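> please find the sequence and the predicted model below.
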Amino acid sequence: MVGAQTAETGVRTGPRKVREIENIWIPMSDGTKIAARMWLPEDAESNPVPVLMEYIPYRKRDGASLTGSSRLRDEAIHPYLASYGYACVRADIRGSGDSEGLPQDEYVKQEQDDGVEIIAWLARQSWCTGKVGMFGISWGGYSALQVAARRPPELKAIITVCSTEDRYTEEPYHNGLVGEDMFGVGWGVHYPAYCCRPPDPAIVGHRWRDMWMERLKNVDYYPVTWLSHQQRDAYWKHASISVDYGAFECPVYAVGGWFDPLHRTVPRMLANLKCPRKGLVGPWGHEYPNYSDRGPGPAIDWLAESLRWWDHWLKDIDTGIMDEPMYRVWMQEEPMMRGVHQIPGRWVAEDSWPSSRIKPRKLYLTKDGLESNPGAETARVLKPLQTVGTTAPGWMVRRIKDAPTDQRIDDARSLTFDSEPIKDDFEILGAPVVTLELAVDKPVALLSVRLNEVEPDGLSRRITYDVLNLTHRDSHEFPEPLVPGQRYRIRMPLEDCAHVFKSGRRIRVAVSTSHWPSYWPSPEPVTLTLYAGRSELELPVRPPRAEDRELKAFGPPFSP
């Protein structure tokens, strides 16, 4: 172990003093060395501790990521955890930061192979108890899932935040559609730029320029590769644990935010995994739950909550965390809108997921709106319009400015179906489902469905939505063109949500053939015919749960 710098860190609240080691080298079996930064309790050599590892390409020395400065974030998280008796390790993935090797595409096998080797090396050190945990947000959350799927024996538990277990269905494709954020000015541009940055001469010495030139010669523009795999093929199945949920054995705490596009991963994993698991979804964007200055809130003391998880699985301390309900969410009492920093609501929970307490309530899309009876069949036609979607231009909410605005402009360009004013408040939890009978006049078409709540003054606020490439209506692996004019019956779950519908307001379903600029449009403008009386909305209604009032309260977020 080689340290470039060693110092005592000041960010801690736990009982153990911590020293920071700016760089350690972790050898791989092929001779490549992985660079990592470490925070270690000062007495770890005589009193060994478990390891918590974060494994990402965002440059431990100076890195910035799409969720903010990774170095500043490291200094807010790792020393805190270390002060409670953990060795915290922040490793640069091969070919990134100060690590040796060449840049790589996302989530390649070599990355997971290295992850398994890193875990084994850490577990062998004299200051380690032999137990390792992994955690991270976004790429770090993916890494934790993907390495855990390899079942390294030393890895005892993980926390994954704002990630997904299915690489194809969430990013860069979603339901067969190309996400602008992945291929446009967002991640598709940023990631190759990250790969082009040099290592730090203070860490790698005189080799830095040669290492940098090798990176520049070998970096690729990865969106070209992504675009060459437009179906859910072997490229996307690799490192997607959804391919075989039953093979995943590592205890997992899955965390998401209602305003992050990856939040549906949490209920999916709770429903499909068999290993010990917990889920938490709060009023957040693509961010850790303890940050409220950058996006919607309220934030929570996530570091304390994560400690309860680690102490249970890595130290065999009964923290009570596994006696609590499996799934905890923020029940929103008002929809999120741009400029709103704190989302009114309360914490609720379900003992298991799916929950047998959730009951469907069906409403029909009719010529008169949303009604409890289907009524007569009526054809409603939407002429081509490619600009629907501008009231919610951000696919991924990272900041308040990315949030949806008043939906009325997009509603006016869509087919809309409104209920009568709601008589009594009721809440939903889960994925609303629309079943639409429709026809289109082109072989390739996009379908967008938004579920809104409309106030008496006309303000329309989005509760949830989803989109679908209709050629993927039956399969993401084997899409089939549509037959123009032929009627299809499309069942389409919307994104999971938790919301209280208030009395006096209306429920609106808005249907369109574009969702720009979040998703690339169809190659040709599409005329949609929707058959009212043959189409329906199913809401996952959640009855009150008295035990919600007794849930363990989250503390305010820790600020170093």
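Alright, I've got the coordinates. Numbers count the residues shown, from 1 in each chain.

> could you use CA atoms for every contact and neighbour count after this?
OK.

> how about the strands in the stretch 351-500 of the chain?
359-366, 369-371, 378-382, 415-418, 426-430, 433-440, 446-454, 460-469, 488-493, 497-501 (DSSP state E, counting those that start in this stretch).

> out of these, which is closest to P192?
strand 460-469 (27.5 Å; C-alpha to C-alpha).

> next one: the closest one to chain centre, how far?
How far strand 460-469 lies from its chain's middle: 17 Å, per C-alpha atoms, centre = their mean, to the nearest Å.

> still on that earlier bit, let me have the strands of the stretch 351-500 of the chain in CSV, extended by distance to T265.
Output for those, formatted as CSV (distance: least, C-alpha to C-alpha, whole Å):
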stretch, distance to T265
strand 359-366, 21
strand 369-371, 30
strand 378-382, 33
strand 415-418, 29
strand 426-430, 12
strand 433-440, 17
strand 446-454, 20
strand 460-469, 15
strand 488-493, 14
strand 497-501, 12
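
> would you turn these into TSV with distance to Y86 and mean neighbour count?
Shown next, in TSV, are those (distance: least, C-alpha to C-alpha, whole Å; neighbours: other C-alpha atoms under 10 Å):
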stretch	distance to Y86	mean neighbour count
strand 359-366	44	20
strand 369-371	55	21
strand 378-382	59	16
strand 415-418	54	20
strand 426-430	36	20
strand 433-440	44	21
strand 446-454	45	23
strand 460-469	40	22
strand 488-493	42	17
strand 497-501	35	23
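
> put this beside the first:
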Amino acid sequence: MGTLARRPLLALLVLAALVTPVTPVAAQAGPPPFEVRDGVTQPIFDFAAAIRETTWVDTGMDGDADGRPDRVAVDVVRPAEPARRGQRVPVIMDASPYYSCCGRGNENQVKTYDAAGRPVGFPLFYDNYFVPRGYAVALVDLAGTNRSQGCVDVGGPSDVASARAVVDWLSGRRPGYDAPTGGRTSSATWSTGAVGMIGKSYDGSIANGVAATGVAGLRTIVPISAIGSWYDYFNGDGVSFGADPVDLARLVEEHGGRPACAGANSGLATAAPENGDYTAFWADRDYLRGAANVRASVFAVHGLGDDNVKPINVGRWWDALARAGVPRRLWLSQTGHVDPFDYRRGQWVATLHRWFDHWLLGVANGVEREPQASVERRPDAWVDEPVWPPVGTHAVTLHPEPGATPGLGVLGTAPAAPGTTEAFTDAAGQDARAWAAAPGKPSAARVLFDTGPLAHDLRLAGTGSVTLTVTPATPTAHLAAVLVDYGPATVRDDTAPGEGIRTLGTRSCWGASRPGDSACYLDTAAVTADVDRQVFARGWADLGHHDSPARGEPLTPGRAYPMTFRLSTTDHVVPAGHHLVLIVGGTDSGTTVPPSRPGRLRLDLAGSLVRLPVVVGPRPGGRGLS
């Protein structure tokens, strides 16, 4: 992709790194170093006495083009007692770019070190809770961040390889060192080689990417609010969300970017133009392509109100894993971009504990036979599902039809008559919530199609799509499709500052503490709102990409173009008596960038439809849904 410079010396250095003797993982001595009671491991080890150390792992890459292979820093905390007995422990690993620039968790914790550079403060509760139970916790600085060498490539081959290299080190396949340059070889002879990766957002995305390489030793991953394809993070179907990979790289490199990474960042800018094209750059960051390689089990967690890492990411990743037959579990909340520790804390810690015990230690606790999915139906009210999407979910096609008032149509089961159209003008300053605000009033900026009141609950679970046939008046056109549930409800307010939670003044403790590394965290509570409508699925497209996501083309004004694009993944029940509404507009302000020449768009109703993943399908009866 042109971002990682290479020099002739590198080949020799990489070869030297690959042939450096690696101490094999030692054989387990004596009984296992953990105690199980009531199906879970017990906190029998002294957290205050735990070993804290840093190892630098050779990645074999030279992202900063200094002629030396980059080393990434791995801060480890592990129980001392098994080490003294020659016993090995499994590893919980979080590879992140955020350990110094931005912090982790609701309290934005960063790593801290003593005067000698030894790790003291480990963000989040994983070390406090799991180290006393016989696990090591390894927090990895991705290449180009904090104490690691190299450069960030925003979810690309360097990011993934730098985390995979640590899995290899933990499994005895790659050397580590006790210094960032030179130093003595450091082998993870204390590790069983069984690794579980966890993390939210960027961190969880890297866990997905490493799993997609099929690396041996990675037994499970727990991606939280994570990316499955970085194209879907930065783009819709051919339309850009306006974020810049270079800005993200410079943020996590700190202080506006490392000088040595200027060339790498320039390469990112060249390879990822803001035009919505699906290029080789995005293919390198599309972990779905490696889903068939995944050997690890997957426990995915996502907020259905997440406007940062949009739910299409978990939906497409889940579907790809299902096709590959990967053991998996899913939690879907009503929150936005929020960690489950902050909206379902007690249940989360208990479930994660049993999950790691089973997949990393082989504890027969039955967690793998529990319901596959848990969905938050109302604030703090969860429903378990044996499988997800539920058995019986099928694609149902609904059609937009004209209504008595132009711009206010019907969403029904019968196609519209040929030649029936509606029109609107792309008003780039409006967004989906503005379009939904007055469903009984026509608007020049959108068209709306209403089922009328439903006679039965209608549940959608999965990823839908919309097909629109549109005639533009200008050479460029962007589209948005929105599903809205009209009717009274009490929901988590994912639009509030905490995206569905508020932080309280009290603390609860989850594990053991020691000076500089507390197990106590601020409590949270749900932020709710009484609403009369919910925007629960959206999709975006550039009409110029109607033929291919790889390359957009100028449009011919006056010519009709059909285009199919995706709606966001959802699990939502539209209750009986509520209305299901499809809204079609242009630029969804605040989410998509406007086209260079927005204009008037005419929608051919006969050539348009929406396909929805329905659990309880529409019932026969007239123009709308009975």
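That came in fine, so what should we check first? Since the model is a prediction, treat every value here as computed from it, not as a measurement.

> for R167 of the first structure, find the nearest of the strands of the stretch 351-500 of the first structure.
Within those, the stretch nearest R167 of the first structure is strand 460-469; the backing value is 16.4 Å (C-alpha to C-alpha).

> with adjacent residues omitted, what lies nearest to R611 of the second structure?
Leaving aside its chain neighbours, R611 of the second structure sits nearest to T397 (4.5 Å; criterion: C-alpha to C-alpha, 6 or more residues apart in numbering).

> tell me the contacts of the one you found?
413, 609-612 (C-alpha atoms under 8 Å, 6 or more residues apart in numbering).

> for A82 of the first structure, which of the strands of the stretch 351-500 of the first structure is the nearest?
Across the strands of the stretch 351-500 of the first structure, A82 of the first structure has its closest neighbour in strand 497-501 (34.8 Å, C-alpha to C-alpha).

> go through the next helix or strand after the closest one and flag the buried ones.
Next helix or strand after strand 497-501 of the first structure toward the C-terminus (DSSP states H and E): strand 506-512. Neighbour-count burial for strand 506-512 of the first structure flags 506-512 (criterion: 16 or more other C-alpha atoms under 10 Å).

> for the contacts of T397 of the second structure, pick the one with the most neighbours.
L609 (25 neighbours; other C-alpha atoms under 10 Å).

> aligned partner of it in the first structure?
Matched by TM-score structural alignment, L609 of the second structure corresponds to E536 in the first structure.

> without its sequence neighbours, what residue ends up closest to that match?
Going by C-alpha to C-alpha, 6+ apart, E536 of the first structure has Y364 as its nearest residue, at 4.2 Å.

> map that neighbour across to the second structure for me.
Alignment note (TM-score structural alignment): Y364 of the first structure maps to H399 of the second structure.

> what's the answer for T416 of the first structure, then?
Taking TM-score structural alignment for the superposition, T416 of the first structure sits opposite L448 in the second structure.

> and its match, what does it touch?
Neighbour list for L448 of the second structure: 407-410, 439, 581-584 [criterion: C-alpha under 8 Å, 6+ apart].

> for the match of L609 of the second structure, give its distance to P493 of the first structure.
From E536 of the first structure over to P493 of the first structure the distance is 12 Å, taken as C-alpha to C-alpha, to the nearest Å.

> mind listing the shared neighbours of these two?
In contact with both E536 of the first structure and P493: V434, using C-alpha under 8 Å, 6+ apart.

> re the thing from before, between the contacts of T397 of the second structure, which is nearest L522 of the second structure?
Minimum distance to L522 of the second structure across those is 39.9 Å, recorded for L612 (C-alpha to C-alpha).

> could you find the closest non-adjacent residue to the residue of the first structure positioned farthest from its centre?
The centre of the first structure is farthest from one residue, A376, which by C-alpha atoms, centre = their mean lies 41.1 Å away. Excluding the flanking residues, the one nearest A376 of the first structure by C-alpha to C-alpha, 6+ apart is G533, at 5.4 Å.

> ok, C196 of the first structure next?
Nearest one to C196 of the first structure, counting by C-alpha to C-alpha, 6+ apart, is L216 at 5.6 Å.

> contacting residues for the most centrally placed residue in the second structure?
Closest to where the C-alpha atoms of the second structure average out (C-alpha atoms, centre = their mean) is A226, at 1.5 Å. Neighbour list for A226 of the second structure: 200-205, 208, 302, 309, 313-314 [criterion: C-alpha under 8 Å, 6+ apart].

> which residue in the first structure lines up with it?
Per TM-score structural alignment, A226 of the second structure is aligned with S163.

> roughly how far does the residue nearest to C196 of the first structure sit from A431 of the first structure?
Counting by C-alpha to C-alpha, the gap from L216 of the first structure to A431 of the first structure is 44 Å.

> next one: G257 of the first structure
For G257 of the first structure relative to A431 of the first structure (C-alpha to C-alpha), the value is 15 Å.

> the more surrounded of those two?
Between G257 of the first structure and A431, counted using other C-alpha under 10 Å, the more crowded position is G257 (27 against 20).

> and that one, what pairs with it in the second structure?
Aligned counterpart of G257 of the first structure in the second structure: G303 (TM-score structural alignment).

> wait, isn't that match in contact with D342?
No - applying C-alpha atoms under 8 Å, one finds G303 of the second structure not in contact with D342, separated by 11.9 Å.

> who are the contact partners of the counterpart of V444 of the first structure in the second structure?
Here V444 of the first structure is matched to T476 in the second structure, going by TM-score structural alignment. Neighbour list for T476 of the second structure: 543-544, 554-555, 595-598 [criterion: C-alpha under 8 Å, 6+ apart].

> could I get these as JSON lines with distance to A11 of the second structure?
Output for these, formatted as JSON lines (distance: C-alpha to C-alpha, whole Å):
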{"residue": "L543", "distance to A11 of the second structure": "45"}
{"residue": "G544", "distance to A11 of the second structure": "43"}
{"residue": "P554", "distance to A11 of the second structure": "44"}
{"residue": "L555", "distance to A11 of the second structure": "48"}
{"residue": "P595", "distance to A11 of the second structure": "45"}
{"residue": "S596", "distance to A11 of the second structure": "46"}
{"residue": "R597", "distance to A11 of the second structure": "49"}
{"residue": "P598", "distance to A11 of the second structure": "51"}
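
> quick check on the residues you listed: which are buried?
The neighbour count (16+ other C-alpha under 10 Å) marks 543-544, 555, 595, 598 as buried among those.

> residues contacting the spatially closest residue to E117 of the first structure that is not a sequence neighbour?
Of all residues not flanking E117 of the first structure in the chain, M28 sits nearest, at 6.6 Å (C-alpha to C-alpha, 6+ apart). Contacts for M28 of the first structure (C-alpha under 8 Å, 6+ apart) come out as 34, 114, 117-118.
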